[in-house]
Structure formats: C-alpha cells, structure tokens
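> coordinates only, sequence not included:
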C-alpha cells in the first residue's frame, strides 16, 4: 500500500492542495533491444482489454509463441527509427510535456505537467506516486488518444484505478476520455493537411488511416469507429473535400479475427492498381509519431503502394509538439485547473 510521506514539521500534516496534469500515452520499450521489447510486449499484450480472448488460451499463445518470435522482429524495426532521445514516441511525448508546461505558465496557470506511459516507463503507478509526493491531490488526466476506445483510453483508467485502490486518500480526478470532435483538434488536423497541400499540391486521394480495432469491439458497444468517422467528417468538411477526395481506413491489425475496415494496406494497394498514383496519408488517431506511423505507414505501406504502381506517396506527420496541438491540450485541461 502506498503511504503518505513528507509531513509538515509544524502541523504534522503533509502540504496538499496542488493541481496537476497527467499526460498519458501507450508506451514504448526502453531500448531497441530484444529483451526490452519482450518486456514491453509482455506487459502490453497481457492486458485483458487489449486482447479479449479467453485468458488461459491467450497466455499460452502469448508466452509460447508470440514472445518467442515477435520481440526480435520488433526490435529490428525500432532500431530503424530510434533517436538520440529514445523512441520517437518517448522523445515527442517529453517535448509535448515541456511545451504544455510552458503554455500553462504563459496562461498564468501554476500547475505541473507529468508524463506517464500505460505500458513501460515512466509507469502510471510511479508517476502518480511522484505527483502525490509533490503535494498534488487534484489530478486532470489527459490520455493522448483522440478517439476513445476501451483498449486505449479505457485501460488508462484501469491503471490509474488499480494504483489508487492502494491509497488511503484518493485525490480528485478529472478524466478526459475523448476529444475526437474538439474544435481545436479538428482545426489543428485540418491546418496540418492544408500546409502539406500548399507545399506538395493536393493529392489524388487523402487517406485518413486510424489505428485498427477488432470489429467485435464495435458490436459490443465501443464507440471508437463512430468517433473516427466523426473526426474524418469534421476534418474533410473543414477542408472542403468531396467524398471522392478522401478515404477512411484502419491499420495495424493482427491475428485472424475480422478488424475494422477498410484496411489501410489493402486500400492503398487497390488505389495504386486503379491508377490513383498520388496519395497523402495522415493518421489522426496518433498524437505522436511512433512505430505504427514511421515504420508501418512510411515504410511498409509506402512499399505496398509503390509495388502496386503508385508513384507519389507522402505521410503527413502527426501533430506531435506543434504549437496548435499544444494549445489544444491546454484548452482541454484548463477548465479543471
């Protein structure tokens, strides 16, 4: 059980009352090595919200097959995109944290911004404990998943709840569960696309590729697909695009189950074969570039497109630490600070 510490010498009570912001993203291995990737994948893929098949069956598959084969392959891919600041996701997340801290300060708000990863480091538990030691007992949680889904945003709540169940004094919590239709988010996405079009010209097709989810999730009531569709509609309306100008797709599927479609790789291959040889791809579900955007989209899917006859393929970067993105984050958390 987590214990209180740092009592005030005069009163015998710990100084409290501070407000803080907790940014959370999925996570990343600590290093681009097979052992580090194996530890990360073991934690990630053991989450029952991430893989919803009978527990015993899945654990046998996970530890008997996947964790014996996949870590080495993933480590090789991570090495291709690794930076001096670690993985791109971690490097960008730290920049987001620092810039949001500065933005709040510029807006006259005296609240510290903390960063945690759902899987890997810095862990949810250790970050919450650090916030407590700093005297924070009013926490605004911003999971950096624009479109709510149970395996992403939902599991952030799970991790926070599991840690706080051990605490004697539970802090006030403000949990921002989605911002798929937030005006500032939609505007930031649209502006990033407009900037690309201004430099490179309007492509024959804009592909808006969201992270995939099993179709069963939608059937069980998960709103993720609907939120992705609304984000797509709002962005394309702001850009004044017609239905023929864009397509919404889903990437990063694995396993034999049916996932949300249409699939990104199959779609861009079909586009190329149909003579649509100039496309731009953006991934609105990712708040920071990572393996799924930099390697899967810029690498694997580019090859699929070009091998099918495509000529011009470009990836429009995630919003990352762009000023408009940071101001959007500040707008989301400020009402609670």
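Nice, thanks for sending it over. If you're wondering where the values come from, they're calculated on a predicted model, not measured in any experiment. Numbers count the residues shown, from 1 in each chain.
> rest of the way, CA atoms for contacts and neighbours
Will do.
> Give the burial count for residue 108, as a bare number.
9 (other Cα atoms under 10 Å).
> Could you confirm residue 141 falls within a helix?
No: going by DSSP: H, G, I helix; E, B strand; the rest coil, the assignment for residue 141 is strand, not a helix.
> Next up, the contacts around it.
21-24, 173-176 (Cα atoms under 8 Å, 6 or more residues apart in numbering).
> out of these, which are inside strands?
21-24, 173-175 (DSSP state E).
> would you turn those residues into JSON lines with neighbour count?
Formatted as JSON lines, those follow (neighbours: other Cα atoms under 10 Å):
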{"residue": "21", "neighbour count": "26"}
{"residue": "22", "neighbour count": "21"}
{"residue": "23", "neighbour count": "21"}
{"residue": "24", "neighbour count": "24"}
{"residue": "173", "neighbour count": "15"}
{"residue": "174", "neighbour count": "15"}
{"residue": "175", "neighbour count": "17"}
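> how about these in TSV, adding distance to residue 263?
Formatted as TSV, those follow (distance: Cα to Cα, whole Å):
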residue	distance to residue 263
21	35
22	33
23	30
24	27
173	37
174	35
175	31
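> which one of these is nearest residue 286?
residue 24 (12.5 Å; Cα to Cα).
> Please work out which residues outside stretch 9-27 touch it.
4-8, 89-90, 93, 97, 111-121, 131, 135-145, 152, 156, 333, 337.
> With stretch 278-289 instead?
Under Cα under 8 Å, 6+ apart, the answer for stretch 278-289 is 88-89, 92-93, 144-147, 189, 203-211, 228, 293, 297, 310-321.
> From those, which land in strands?
Using DSSP E, these in strands are 205-211, 312-316.
> a markdown table for those, including neighbour count and distance to residue 265?
Conversion of these to a markdown table gives the following (neighbours: other Cα atoms under 10 Å; distance: Cα to Cα, whole Å):
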| residue | neighbour count | distance to residue 265 |
| --- | --- | --- |
| 205 | 19 | 14 |
| 206 | 22 | 14 |
| 207 | 22 | 11 |
| 208 | 24 | 12 |
| 209 | 26 | 10 |
| 210 | 26 | 12 |
| 211 | 21 | 12 |
| 312 | 16 | 15 |
| 313 | 18 | 13 |
| 314 | 17 | 14 |
| 315 | 18 | 14 |
| 316 | 20 | 16 |
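> Against that first model, consider the following:
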C-alpha cells in the first residue's frame, strides 16, 4: 500500500497555496512567568543578540531572566486588553480581512491565509504543519518588516529553514522581500499621516521613529539603517515635507554599546529645549502597534517630551488592520499568489480519481510488503 499522504496529495487531493504573514511575537500574558518564557526564546536568538554564545548564555540566564521579566510584565500590563496582546489581536483581525481580500479575485478553495509569530504563539512550525495537513504545497511568506534587518527578516527565514529541515515533503517557499521603498507602501504611510493630521491638526515637526539596532550591525553590512532613511525620504517627498519639517530617529536601545542614532528620547529632550511644543511621531517600521509604540512612544516618550518642556506629542498609529494595510499587503502578495495559483489550478486538472488510483495501486510494482520484522496494524 502507498503511504496515505502520498496517495492523497500526490494524485487526488487538490493542492493549495498558503499565505503566511509573520510578525515578531508577544508573550501569552502580562505575567513574569509568561515574560520569562517569551524573553528566553527571543533573546536566545543569535540573530537578535550577536554576542559569543557562551558569554551571552551567562548574561541572559544569570542576570537578565532573573530581573527583566517582572519589570517587562508591568510594562505589558499597561497596554494589555481584554482580548489579549494588541499585537496578537490585530494580527488575527488583519489575517481575517486579508484572507477575504485575497479570496475575492481568486478561487477560494485553493487559498489558505494565516499568521505566525517568530517568537511565541502561533509558532511558524505549527502554522506550517497545519497548512500542510490541509493540502498546502506552495507557501508564500511575507514578514511584516518593511525594512530588512538580520535580527528580524533573516531570523524569520532561519526559522522557516529550521522547520523545513524536519519535513520529508517540503512545500515550495516564496519568501517575499522587504518593501521599504515600494510605491504602495510609501503611499499608504503618507495617507495615514495626512488623514491623522487632517483630523487632529499637524504638529510643528514630524518624527519617523524606527526600532534601533546596535551600530556594529550597520558596520557589519546590515542594510537596515539605509533602508529606514530611504523610507523617510520617500515619505517626505510624497507629503512635500522638507528635512526641517520631518526627521528620523531610533528607539528601543538596550545595553551599553552605541545603537543607531539619533535616539528618540534624547532628541525629544533637545527639541523641547529648542522650543518645540507640538510634535507628531509615526513608526513606519512597525506594521502593527505593539509595546514599542503603545507604551514606549505613546506613554514614555510623551512624558519625556512634556517633562523637558514640550506640550503635546501625538502618536500616529500603525496601519494595523485598516483598509490602508489591507490594500498594501494584498498588492504585495497578489502577483506571487496569481503565479502559484495558475500552477496549482493547471495541475489540479491532471488529478486522478480515487478509482483510477486504486487501479494503479493494484498493478504497481512498488506495493509495500510486510517483512518479518514489521508489525501489521490491526484492521479493527
């Protein structure tokens, strides 16, 4: 007898195209226990912390995981909702809306759309396994990181590679590239800024705040810094802003070594001292609002600015699950989706019926035979 999955998927089962959007992840709860588990997975990634493993193991397990989880849990509690983590809630909503959008022009029975987290749940491994179980033989993956960094985009690819290493039958993998300078991305970010300012008024200055990384990552060849600057420049051009009306800063530094500059908190203090009273901040590098935007910018950065003499700091939300985001992501995915669906639909027309498969099995020289060392499964 042929292996059941080979018989079903190789001959008769309709193959599907899976679309997975990914993000960094979130702890399962705003508790020290959940944060310790999440931070251990996150900070153990050699793409995130490029320090000799033996040294970092001692620092992580001997110091950081004994103190940081409790402090981080209190921070997460500030933004936690009844539905859960804002990142997870928005990712689930975005996936549902994106699935509906992608199924509209294409045969819905050939498409599966889901999301996965690099750290935490749902894991990349579980989502890939679930899609394979439903007949997915072609995967399209879009990490929701507009700008490439080894600590985010490359780490996501690494995890897919780790998962694929365990699979006997690997689906094809279409790993979509960063979109930091794609016209539709620039257009949608610019539209979100324009819409926000029309409704709430414009500040004296617009700050583009990106997540920081250590400066040595840039010196070692990571293109992240350059891609962030290009994104800012293209948005300025779209909005007609000068370099005096909008500036780029970096946030979320950790540890003592120099990170990408200028720093957000230092810049806010300096701007307040220069007499700025009203500032707008947007984070083009984040697709979904999360701890770094909802707490670090909306709460912490705002307080830093006010304490230094400023009056208002308005945070412009990420695209989240808005129509702007749906239109952006669908424009990035649809070209690849069409290509793969064309192949799937063509091959599905060549499938054999179950009766034809049974007849071929009967005459196959590759029927499995039971050896003396094998246990025959009971038919009961």
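Everything's here; your move. Just so it is clear, the structure is predicted and the values come from calculations on it, not from any experiment.
> tally of neighbours for residue 106 of structure 1?
The burial count for residue 106 of structure 1: 10, using other Cα under 10 Å.
> From residue 330 of structure 1, how far out is it?
11 Å (Cα to Cα, to the nearest Å).
> Also residue 266 of structure 1?
37 Å.
> For the helix or strand where residue 217 of structure 2 lies, name the packing helices and strands.
Using DSSP states H and E, residue 217 of structure 2 sits in helix 215-219. Here helix 215-219 of structure 2 touches no other helix or strand, going by 3 or more Cα pairs under 8 Å, 6 or more residues apart in numbering; DSSP states H and E.
> buried ones in it?
Neighbour counts using 16 or more other Cα atoms under 10 Å place 217-218 of helix 215-219 of structure 2 among the buried residues.
> what's the farthest-apart pair in the ones in strands among the contacts of stretch 278-289 of structure 1?
Taking Cα to Cα, no two of these sit farther apart than 211 and 312, at 22.7 Å.
> List the neighbours of stretch 154-165 of structure 2 that are in contact with it.
45, 47-48, 118, 124-125, 143, 148, 170, 175.
> just those residues now: which is nearest residue 73 of structure 2?
For the contacts of stretch 154-165 of structure 2, the nearest to residue 73 of structure 2 is residue 118 (19.6 Å; Cα to Cα).
> Please confirm that the closest one is located within a strand.
Yes: counting by three-state DSSP, residue 118 of structure 2 falls inside a strand.
> distance of it from residue 85 of structure 2?
From residue 118 of structure 2 to residue 85 of structure 2 the distance is 15 Å (Cα to Cα).
> Settle it for me: which of the two has more neighbours?
Per other Cα under 10 Å, whichever of residue 118 of structure 2 and residue 85 has more neighbours is residue 118, with 25 against 22.
> Which residue ranges of structure 1 form strands?
Using DSSP E, strands in structure 1 cover 18-28, 112-120, 136-143, 172-175, 205-211, 246-251, 278-282, 312-316.
> need these in CSV with distance to residue 305 of structure 1, can you?
Listed next are the strands of structure 1 as CSV, based on distance: least, Cα to Cα, whole Å:
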stretch, distance to residue 305 of structure 1
strand 18-28, 28
strand 112-120, 32
strand 136-143, 32
strand 172-175, 40
strand 205-211, 12
strand 246-251, 14
strand 278-282, 9
strand 312-316, 7
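> Of all those, which one is nearest residue 73 of structure 1?
strand 18-28 (15.0 Å).
> how close does that closest one sit to structure 2?
Following the fit onto structure 2, the mean deviation recorded for strand 18-28 of structure 1 is 0.5 Å by mean Cα distance after the TM-score superposition for structure 1.
> matching residues in structure 2 for that strand?
With TM-score structural alignment applied, strand 18-28 of structure 1 matches the range 16-26 in structure 2.
> Can you give the distance of the matching stretch from its chain's centre?
For stretch 16-26 of structure 2, the separation from the chain centroid amounts to 7 Å (computed by Cα atoms, centre = their mean, to the nearest Å).
> Repeat that for stretch 330-345 of structure 2.
With Cα atoms, centre = their mean, you get 20 Å for stretch 330-345 of structure 2.
> Please list the outside residues in contact with that stretch.
15-17, 98, 101-102, 106, 110, 138, 140, 142, 174, 184.
> In PyMOL, how would I select the buried members of those?
To isolate the buried members of those in PyMOL, using 16+ other Cα under 10 Å:
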select buried, resi 15+16+17+98+101+102+110+138+140+142+184
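> out of the contacts of stretch 330-345 of structure 2, who's nearest residue 233 of structure 2?
Looking across the contacts of stretch 330-345 of structure 2 and measuring by Cα to Cα, the closest to residue 233 of structure 2 is residue 184, at 14.9 Å.
> Tell me the counterpart of residue 76 of structure 1 in structure 2.
By TM-score structural alignment, residue 76 of structure 1 lines up with residue 74.
> Count residues in the vicinity of the closest residue to that match other than its chain neighbours, would you?
Nearest non-adjacent residue to residue 74 of structure 2, counting by Cα to Cα, 6 or more residues apart in numbering: residue 30, 7.0 Å away. Per other Cα under 10 Å, the neighbour tally for residue 30 of structure 2 reads 22.
> swap in the one 4 residues further on?
Residue 34 of structure 2: 17 surrounding residues under other Cα under 10 Å.
> Could you measure from it over to residue 74 of structure 2?
12 Å.
> now do residue 217 of structure 2
In terms of Cα to Cα, residue 217 of structure 2 sits 30 Å off from residue 74 of structure 2.
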